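> following is a predicted model, sequence given first.
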Amino acid sequence: MSNLKLLGALLLTVGGTTQLLYAEQPSVIINSNIVQQKSTCSGVVKDASGESVIGASVLVKGTTIGTITDFDGNFELPNVEKGAVIQVSFVGYLTKEVVWKGTPISVVLEDDTKTLEEVVVVGYGTQKKVNLTGSVAMAESDVLENRPIANLAQGLQGVIPNLNISFANGNPNAETSINVRGLTSLNGGSALVLVDGVETNDISLINPQDIESISVLKDASSAAVYGARAAFGVVLITTKKGKTGEKITFNYNNNFSWSTPSRLPHSLPADQWLRAMNTESKNTSGTQYWSDELIAAVDAYMQDPTRPTAWENTQGNKFTANGEWAYAGNTDWMDIFYKNAAFMQQHNASLRGGSEKTAYYASLGYKGQDGLLAFGTDTYKRINMSFNFTSKVTNWLEIGFRTKYNRSEINEPNSNHYTSEDPYYEVYRQRKRINLRY
């Protein structure tokens, strides 16, 4: 009996109950001690401005014990041991861990600047991504870096959803068509493009290395700022600029690449081509386009290419009269006209920096691209220069200067004959019988 009284007194001392006397296992006392080491952890979660954070996740690290904060930012966690790590997290804030020492804790969450402070250009100003409500897609400058792109338009293809970019032809200075959300009217519909707030019709003239960010306003809310001109979407392009307090940074990069035709058409041999032309002429006009004498001369050349290609015409045809020299050969002009590869080089240099009240950015870009035509000069050169400067004169006055310069030079063989026909087209369309040696 004395032992039972002693056990009851011990349990009362540690806050237990004599009802545990019915448990005859010694582990009863040990379990009571473990329960007593745990208690309720309480606290409050606020942000950097002192406002309560509602709905923040509070978790005892390494366990499944957790809760969320109420409307006042308060929380309570039962059965928490002293020394446990309390983990607090919420969308838009950095996760914070605090060691609980048995007293109420106060947790201050810091903004996750990587997500919430990301600035999106919308309308006449900028807006934090957390406050964004319209349909906006955005791309940063890193999508254009270290890529062998001919111009900005090529670099944006496939980068932003619902932004459709097409070109009139393969010319590096070809006109660019920009469409948002696909076909929007019977007449198509091109997006409004603004570069640093100034409308432009050709983004191919902009140096891709000068781009800071690109925002695409897709929904009707953009019309509230830009009016009916924004009915087909708005593309806002922001170029790079310096930052106050930034150290002087110089950057240089280059790119060297070669382009080659993916596929060139293979034309018929001269003898088959002449007969096909005669068949077409007979079916349409009932007359023969090429003379039998020319066809015989071409057949002879096809059998023995070492024989002379010039011969005296005695019958006359569409291009040579009786007694004039005519030619019989077999030339693949598509293979002759185009090179196997064309070289392209790009060089970009930039300087940026700033002091306590001033910021500046300057860049210089050069691009040189050779064409695929094997004869005649076929080159494209572009020079881009950009400079911007801002200075905070007083607390209420800031001045800025921004300028851009672009110069493009295209040197290519003249493709328009005085009869408005393309001489290159006429050569490989009508002159397969002319041998290259002549």
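Now that the structure is in, tell me what you want to look at.

> going forward, measure contacts between C-alpha atoms and count neighbours the same way
OK.

> name the SS class of Glu426, please.
Three-state call for Glu426 (DSSP: H, G, I helix; E, B strand; the rest coil): helix.

> repeat for Pro261
Under three-state DSSP, the three-state class of Pro261 is coil.

> burial of it, as a residue count?
Neighbour count for Pro261, taken as other C-alpha atoms under 10 Å: 11.

> same question for Asn131.
Asn131 has 9 nearby residues by other C-alpha under 10 Å.

> ok, it to Val120 distance?
From Asn131 over to Val120 the distance is 10 Å, taken as C-alpha to C-alpha, to the nearest Å.

> Ile211 now?
Distance from Ile211 to Val120, by C-alpha to C-alpha: 14 Å.

> which of those two has more neighbours?
Each of Ile211 and Val120 has its neighbours counted (other C-alpha under 10 Å); Val120 has more, 23 against 20.

> and the more buried one, what element?
Using DSSP states H and E, Val120 sits within strand 119-122.

> what helices or strands is that strand leaning on?
Judged by 3 or more C-alpha pairs under 8 Å, 6 or more residues apart in numbering; DSSP states H and E, strand 119-122 is in contact with strand 125-128, strand 211-217, strand 234-239.

> please tell me how far Met302 sits from Phe250.
63 Å.

> who has more neighbours out of these two?
Taking neighbours as other C-alpha under 10 Å, Met302 and Phe250 compare with Met302 leading, 17 against 12.

> ok, now which ones touch that one?
By C-alpha atoms under 8 Å, 6 or more residues apart in numbering, the contact set of Met302 is 271, 329-330.

> in three-state terms, label it for me.
helix.

> how close does it sit to Arg433?
Met302 sits 10 Å away from Arg433, going by C-alpha to C-alpha.

> now do the shared contacts for those two.
If you check Met302 and Arg433 against C-alpha under 8 Å, 6+ apart, the residues they both contact are 329-330.

> what residues does stretch 171-186 touch?
In contact with stretch 171-186 (C-alpha under 8 Å, 6+ apart) are residues 150-151, 153, 162-169, 189-191, 202-204, 218, 232-233, 380.

> try this one side by side with the last:
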Amino acid sequence: MKHFYSFTNLLYQYSILLSFTLFITFFSGVSVAQGSENMPLKTLHELFHHIESEGKYKIFYQNNQVDINTKITVDPHEADVTKLLTQALTGTNLSFKIVKNQIVIIKKNRTPAQQEGSMVKGRIIDNTGETLIGVSIVLKGTTMGTVTDLQGNYKLTVPNLNDTLIFSYIGYKTVTEPIRGRTEINITMKMSAFVLNEVVAVGYGVKKQTDIIGAVSVIKSKQVSSLPVANISEALQGKATGVSITQNTGAPGDGTSVRIRGTGTINDNSPLFIIDGVPTKNANAIPPSDIQSISILKDAATASIYGSRASGGVILITTKKGEEGKMTLNFNTYTGLQVAGNLTKMCNKDQYIELYNEAATNDGRSLITPEMADTLPNTNWWKEIFRPAIMTSTDLSVSGGSKNINYLVSGNYFYQDGIILNSGYKRYSFRASINSDLSRKIKIGKNINLSSSTTNKVGNSGDGYGGNGGSVVRYAFFRTPIYPVYDKNGNYIDYYSKYAQYFGDGYNPVGFAKKYDWKITNNRLLGNIYLNWKITDNLTFHTDYGLDYLENGSKRFDENWGYNLRINNPNTLTQQTVTSAQQTWKNTLVFNKTFKKNHHLNVMAGTEAIHSNLIGLSASAQNFPDQIPSLRYLSNGTTNQRANGWQSQWTLLSFFGRVSYNYKEKYYAQVVLREDGSSRFGSNYPWAFFPAAALGWRIDKEAFMSNVGFISYLKLRASAGILGNQEIGDYSFASLITSGAYYPFGTNSLSGYYLSKQGNENLRWESQTQIDIGLDLGLFDNKLFMYLDYYNKL
């Protein structure tokens, strides 16, 4: 069978496509660069836009102090930001300060002769104790002010110690503080509920929050980094509307189920995670302490750029990066205790004997006499199987950087005991991020995440139908309180056949838990390297290679024990190793330009190729003569030694684009297109098209809203689009022949093969149409902010 998606052909086609893209990029760059030489920077507004478009600095200023239409004269060939600002502000009453990646434009300080008064100093921190850099401090009613340094410290000369200071910082609530004769004022600033100018991640790029016309929830680092949870999914609980987080079993390391806006398919409903640009279906290898921000894309307008993998929604995760400044060392740790709560109340010995004797009297059985009762224990099986469980997490990170390079190296150790005996989870993780400006136009970087985890599992699936031997809690329910845990020799008591009518049946739940020998290990490498080439002020090319490598191992020994060796007979050892490697290569070309001050256009086009390979190996053996842990190896099993292996692959080739336009940041329009070709579908329908469109209207900017003071922000948005789902298995289109069948040949039974699945070359893509109408409403200077959405998933 011939398909377009053999990986060799895919790479060949993709190389041609990349060459073509670079060819177009080069000539577009030459053309635009030639045009830009004739367009010198004429005003402060143009200069600020030019600097911010480089992506390294953000510029802050007060509107009543800075006229951005001021005419300037600068060298159009100058690349140094400091020299550009110095040239532009020469002859004005303005100066600037560069603090890390922020530039603050302020009024020039008065001369020493004029600076009569008193010195006020202090330090600014947030509510977690971290210093805030670049906070603006202004004397109320004047233009006198300063900003905090790298340590969060400030100094300001004021004419009167009865004046008032105003502390402001993007993303935080403004603080107005009377001086009241003090010369040292330390301030703790709190985060704002909503920041209009904040830049957040969207599909294959970033946007200001005010420019987003889709349903996106944004979660910042401070909301999740200090939570006592094991993984990102648990950290999302209760943090975003329309996002449901459910723990699969509650056992340590067992993961969670994430649903965005409910269930929309009979197939996989899990969202797609994008970690620093690398797609994955499992984000639990990243500790919450490493997260900088999370964007949850919930509707078609925002998620359709990911096409065939977006029907369950998309979660974009951006990890922390180093920042310009001296080396910073951060250490955080916490330890907590978990206990089982709201347990079903069980009978004690006396209550059980009373109920038993009442039933025995009714059906003519022997009673438990007082003499017998005196010899019986009073076992509380809840206390025997449950325990206080310690959970601890420790983080250590080193970060810093210079003007052209920044770095961050971090490590995390997480440990969680299970509240059930013999269960637990531990994880070691390491992360390194390096980003470097090779020149004013070229930036490269890499992110590497390494993790290694071990899970000790015990049974948690009812009667064991799921293949894990049954639930410890289930057998605790069955066990009567007059059964002892151990005999006089310290061995687990399983069953008294002589007294079964009094004691009942069922396994000893303590022995059942302690004899579990089931370990699951996961070793993972997730990372990427990238190159960003700013061809001109308006044109940027980005290429990125990502790898998600996972090695999963499972080893389980079912020990033979109990009365007459009735449990796990014969004993069995099962081992399995599954290795998966998913490689992603994507390229984007972005054109961003403002025409005549009011027309803002952003055009993005890109390609993406993904190849996934999975290799599995499993083996088992039975009847181990000696069951001690040091001899639990497959070669020691004497019967039924079996081995099995498998491999599967899939590839995805995609072409996508997005056009975003707004007029005066008041009227918005966006169109998204994506074409996906997947190896998971038959040769008749390998490709699918996923379009989306959205409109937005900033009503609060209309003249008729100028007198409605309590409404500070009001946006109406609407979107519609098609999303896809390719999570149907790797070879659903193909007919499969499987071994394991037996047929008679004369008087003998011979093994053979059979048709285990009938393929379908006409297998089509699953698609989902989504419609969303939303209203973003901010009241009283956005102190109260609401998102209202109506959506329909068809």
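Right, received. Where do you want to start? Just so it is clear, the model here is predicted, and its values are computed rather than measured.

> counterpart of Ala228 of structure 1 over in structure 2?
Under the alignment (TM-score structural alignment), Ala228 of structure 1 maps onto Ser308 of structure 2.

> give me the neighbour count for the closest residue to its match other than its chain neighbours.
Distances taken as C-alpha to C-alpha, 6 or more residues apart in numbering place Gly724 nearest to Ser308 of structure 2, at 3.8 Å, with adjacent residues excluded. For Gly724 of structure 2, the neighbour count with other C-alpha under 10 Å is 22.

> and whichever strand or helix holds Gly724 of structure 2, what does it pack against?
Using DSSP H and E, Gly724 of structure 2 sits in strand 711-725. Helices and strands touching strand 711-725 of structure 2, by 3+ C-alpha pairs under 8 Å, 6+ apart, are helix 300-303, strand 687-698, strand 766-779.

> one step back: out of the helices and strands packed on strand 119-122 of structure 1, which is the most enclosed?
Mean neighbour count (mean count of other C-alpha atoms under 10 Å) peaks for strand 234-239 among those, with a mean of 23.

> looking at this, the match of Ala228 of structure 1 is in a helix?
Yes. Counting by three-state DSSP, Ser308 of structure 2 is found in a helix.

> just the contacts of stretch 171-186 of structure 1: which are in strands?
Among those, the ones falling in strands (DSSP state E) are 163-167, 380.

> do a quick rundown of the strands in the stretch 251-400 of structure 1.
For the stretch 251-400 of structure 1, strands defined by DSSP state E, counting those that start in this stretch occupy the ranges 310-312, 325-327, 342-354, 358-370, 379-392, 398-411.

> quick one, which of these is nearest to Asn255 of structure 1?
Proximity to Asn255 of structure 1, assessed across these by C-alpha to C-alpha, is greatest for strand 342-354 (5.1 Å).

> for that closest one, give me the average deviation versus structure 2.
Following superposition, strand 342-354 of structure 1 is found to deviate from structure 2 by 1.1 Å on average (mean C-alpha distance after the TM-score superposition for structure 1).

> quick one on the thing from earlier: take the ones in strands among the contacts of stretch 171-186 of structure 1 and write them to TSV, including neighbour count and distance to Thr115 of structure 1.
Shown next, in TSV, are those (neighbours: other C-alpha atoms under 10 Å; distance: C-alpha to C-alpha, whole Å):
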residue	neighbour count	distance to Thr115 of structure 1
Leu163	20	23
Asn164	19	27
Ile165	16	29
Ser166	14	32
Phe167	15	35
Tyr380	19	41
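
> thinking again about what came up before, reformat the contacts of Met302 of structure 1 as JSON lines; add distance to Ile336 of structure 1.
Below are these laid out as JSON lines (distance: C-alpha to C-alpha, whole Å):
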{"residue": "Asp271", "distance to Ile336 of structure 1": "19"}
{"residue": "Gly329", "distance to Ile336 of structure 1": "14"}
{"residue": "Asn330", "distance to Ile336 of structure 1": "12"}
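
> looking at these, which is nearest Leu94 of structure 1?
Of all the contacts of Met302 of structure 1, Asn330 has the smallest distance to Leu94 of structure 1: 74.0 Å, by C-alpha to C-alpha.

> returning to what we had before: what is the nearest of the ones in strands among the contacts of stretch 171-186 of structure 1 to Glu76 of structure 1?
Minimum distance to Glu76 of structure 1 across those is 49.1 Å, recorded for Leu163 (C-alpha to C-alpha).

> alignment lookup: the closest one to structure 2.
Match for Leu163 of structure 1 (TM-score structural alignment): Val243.

> residues near the nearest residue to that match once chain neighbours are set aside, how many?
Nearest residue to Val243 of structure 2, sequence neighbours excluded (C-alpha to C-alpha, 6+ apart): Ile260, at 4.6 Å. Neighbour count for Ile260 of structure 2, taken as other C-alpha under 10 Å: 24.

> quick one: the counterpart of Ile260 of structure 2 in structure 1 and Asn348 of structure 1, what's the gap?
Alignment note (TM-score structural alignment): Ile260 of structure 2 maps to Val180 of structure 1. Val180 of structure 1 sits 30 Å away from Asn348 of structure 1, going by C-alpha to C-alpha.

> then Asp111 of structure 1?
36 Å.

> quick one: which of these two has more around it?
Remark: of Asp111 of structure 1 and Asn348, Asn348 carries more neighbours, 21 against 17, as counted by other C-alpha under 10 Å.

> I figured that one was touching Tyr252, is that so?
Yes. In this structure, Asn348 of structure 1 is within contact of Tyr252 by C-alpha atoms under 8 Å, at 5.6 Å.

> could you tell me where the biggest helix by length in structure 2 falls in structure 1?
Secondary structure of structure 2 per DSSP state H: the longest helix is helix 7-36. Here helix 7-36 of structure 2 fails to align to any part of structure 1, judged by TM-score structural alignment.

> quick one: buried residues of that helix?
Neighbour counts over helix 7-36 of structure 2 (16 or more other C-alpha atoms under 10 Å) mark 7, 10, 14, 18, 21, 25, 29, 32-33 as buried.
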